[in-house]
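*Asks:* Please work out how this folds:
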Amino acid sequence: MKSIRILLVLFTALVISNCKKSPETAESNSTAITFKEDSTSFTAEQKTLIQETILASEKEIRGLLPTLPDSIEVAVEIVDWNLDVVGGVTGRTDTNSPPFVAIQISEKYPGGVKAAVQTALKHTIFHEFHHLSRGWAIQDNKYGPGISTAAVNEGLAVVFSEVYTNQTMEADSPPEPEIAHQWMLEILDLPVTANYQHWMFEHPDGRMSIGYRTGNYLIRKAMDKSGKDILELSKETPSNILMLAGY
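*Replies:* Model prediction:
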């Protein structure tokens, strides 16, 4: 099965363009939520649930991450992708001005759109908003290239979301510690030009989401060894986090 994150990379540019054209928008003082209406439209009940979930999540996150941008655009659409390994919801962050988050919700998730929203929308918003607070995105970030840097930043977002939503997703779960350690050593040996899709999404040897899963392991290890919580660790540079984890 193709990695859902590869699909996300391939379709994000189109999604962002189309979502920003939609006239149907809900707003808080700092977050504007836009619904992309295409062949599949959201019901009024689904829109209300999505709006309430995003705005309540934003309020909670702002109390945790003071560096979250003042103004955020969130575009939401229904897709027919198989997103079961992430609870039926996925997303992507763009740190350009204004900061932007694209959210895709699968109509094929068991129970449909409503079930996916209830299962994973909060988890996804916490993950993507952490990226915004830290200034991390695939194509626009302040940390430079390299899979180790990506693993650190994605790991931070994964653990932040897990800690504060009490939700975990199959796609982000680390392997056994011994295996995760070996994966971390592999990542550290990579050149900065290593193939991003192979190491973060789908590797030619069949492994999936290596960077995300290893990043989860890495951040948990750094927390254990340093005594820092996820908020404290989120203020550190990737090199400091690697050092705190013992690498």
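*Asks:* all contacts plus neighbour counts: C-alpha atoms, from now on.
*Replies:* OK.
*Asks:* Strands along the chain, start to end?
*Replies:* 25-27, 31-35, 72-79, 89-94, 100-106 (DSSP state E).
*Asks:* Which of these sits closest to residue 124?
*Replies:* Nearest to residue 124, of all the strands of the chain, is strand 89-94, at 6.3 Å by CA to CA.
*Asks:* Does anything pack onto the closest one? Which helices or strands?
*Replies:* Identification of packing neighbours for strand 89-94 by 3 or more CA pairs under 8 Å, 6 or more residues apart in numbering; DSSP states H and E yields helix 4-19, strand 100-106, helix 122-134.
*Asks:* counting contacts, what elements does the longest one pack onto?
*Replies:* Helices and strands touching helix 4-19, by 3+ CA pairs under 8 Å, 6+ apart, are strand 72-79, strand 89-94, strand 100-106.
*Asks:* want to put them side by side, so please do this one too:
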Amino acid sequence: MFKALSLALVLGATGTTTVALAGQQVVGAQSAVAVSFQAGETHDYTASERALISDILNQAYQITKADFPQLADAISVELHPINRPGVDALGGVTGRAQRPGVLVLEMSVTYPGGPEAAARAGLLRTGLHEMHHLARGWTIENNAYGPGIAIAAA
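*Replies:* Coordinates of the predicted model:
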């Protein structure tokens, strides 16, 4: 059985960040990153994990947007807990730019110290990498350049 909780990181006019549950309105603010936390058989993200993950993804978004202004003004992230110890060697996080504006990230529940430790170890790096793919149009679905490795040099 899978459950999902969506949170949105909201950037206020003063640069403050607010975390809102999906459906909540925040007056005078624009949502930058909407995270859908997927619950798996072995893990359901806690409130502290959600807050840390959302903060790191917002940081990745702000850094990427500064370097790649063409990055969409709002993106969605699906975050899945995984029980795949091989990902632990990568910092506990892997992912892909699924389609324009959408990232799919997977976080190891077997990473030493759990998902919070994995978030601290690998989420910023993976978020930056995958958001740069979004900004460049390099996505699994609806790739702006069509098929082939030649796009890597673009």
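*Asks:* Which residue ranges of structure 1 form helices?
*Replies:* For structure 1, the helices defined by DSSP state H cover 4-19, 44-62, 112-116, 122-134, 147-165, 177-188, 196-200, 210-226, 230-233, 238-244.
*Asks:* With mean neighbour count added, can I get these in JSON lines?
*Replies:* As requested, the helices of structure 1 are exported to JSON lines (neighbours: other CA atoms under 10 Å):
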{"stretch": "helix 4-19", "mean neighbour count": "16"}
{"stretch": "helix 44-62", "mean neighbour count": "16"}
{"stretch": "helix 112-116", "mean neighbour count": "19"}
{"stretch": "helix 122-134", "mean neighbour count": "25"}
{"stretch": "helix 147-165", "mean neighbour count": "23"}
{"stretch": "helix 177-188", "mean neighbour count": "15"}
{"stretch": "helix 196-200", "mean neighbour count": "20"}
{"stretch": "helix 210-226", "mean neighbour count": "23"}
{"stretch": "helix 230-233", "mean neighbour count": "15"}
{"stretch": "helix 238-244", "mean neighbour count": "18"}
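*Asks:* Any chance of a markdown table for those helices, columns distance to residue 38 of structure 1?
*Replies:* Below are the helices of structure 1 laid out as a markdown table (distance: least, CA to CA, whole Å):
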| stretch | distance to residue 38 of structure 1 |
| --- | --- |
| helix 4-19 | 9 |
| helix 44-62 | 14 |
| helix 112-116 | 15 |
| helix 122-134 | 22 |
| helix 147-165 | 30 |
| helix 177-188 | 40 |
| helix 196-200 | 28 |
| helix 210-226 | 31 |
| helix 230-233 | 38 |
| helix 238-244 | 40 |
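*Asks:* Out of those helices, which gets nearest to residue 103 of structure 1?
*Replies:* Nearest of those (CA to CA): helix 122-134, 8.2 Å.
*Asks:* Quick check: the closest one compared with structure 2, mean distance?
*Replies:* Aligned to structure 2 and superposed, helix 122-134 of structure 1 gives a mean residue distance of 0.4 Å (mean CA distance after the TM-score superposition for structure 1).
*Asks:* report the angle between the axes of that helix and strand 72-79?
*Replies:* Computed by axes from the mean of the first three to the mean of the last three CA atoms, to 10 degrees, the angle separating helix 122-134 of structure 1 from strand 72-79 equals 140 degrees.
*Asks:* mind checking how far helix 122-134 of structure 1 is from the chain centre?
*Replies:* Distance of helix 122-134 of structure 1 from the chain centroid (CA atoms, centre = their mean, to the nearest Å) equals 6 Å.
*Asks:* and it, which stretch of structure 2?
*Replies:* Aligning helix 122-134 of structure 1 against structure 2 (TM-score structural alignment) gives residues 124-136.
*Asks:* Likewise for stretch 182-197 of structure 1?
*Replies:* Residues of structure 2 matching stretch 182-197 of structure 1: none, counting by TM-score structural alignment.
*Asks:* In structure 1, what stretch matches stretch 60-76 of structure 2?
*Replies:* So stretch 60-76 of structure 2 sits over residues 57-73 in structure 1, by TM-score structural alignment.
*Asks:* Can you give me the distance of the spatially most central residue of structure 2 to residue 85 of structure 2?
*Replies:* For structure 2, residue 77 is the residue whose C-alpha lies nearest the centre (CA atoms, centre = their mean; 4.4 Å). The spacing between residue 77 of structure 2 and residue 85 of structure 2, counted by CA to CA, to the nearest Å, is 22 Å.
*Asks:* Which residue in structure 1 aligns with residue 149 of structure 2?
*Replies:* Checking with TM-score structural alignment, residue 149 of structure 2 has residue 147 as its match.
*Asks:* for the strands of structure 1, which one sits closest to residue 232 of structure 1?
*Replies:* strand 89-94 (22.0 Å).
*Asks:* ok, average deviation of the closest one from structure 2?
*Replies:* Strand 89-94 of structure 1 sits 1.0 Å off on average (mean CA distance after the TM-score superposition for structure 1).
*Asks:* Residue 85 of structure 2 and residue 18 of structure 2: what is the separation?
*Replies:* 33 Å.
*Asks:* same deal with residue 80 of structure 2?
*Replies:* Applying CA to CA to residue 80 of structure 2 and residue 18 of structure 2 gives a distance of 22 Å.
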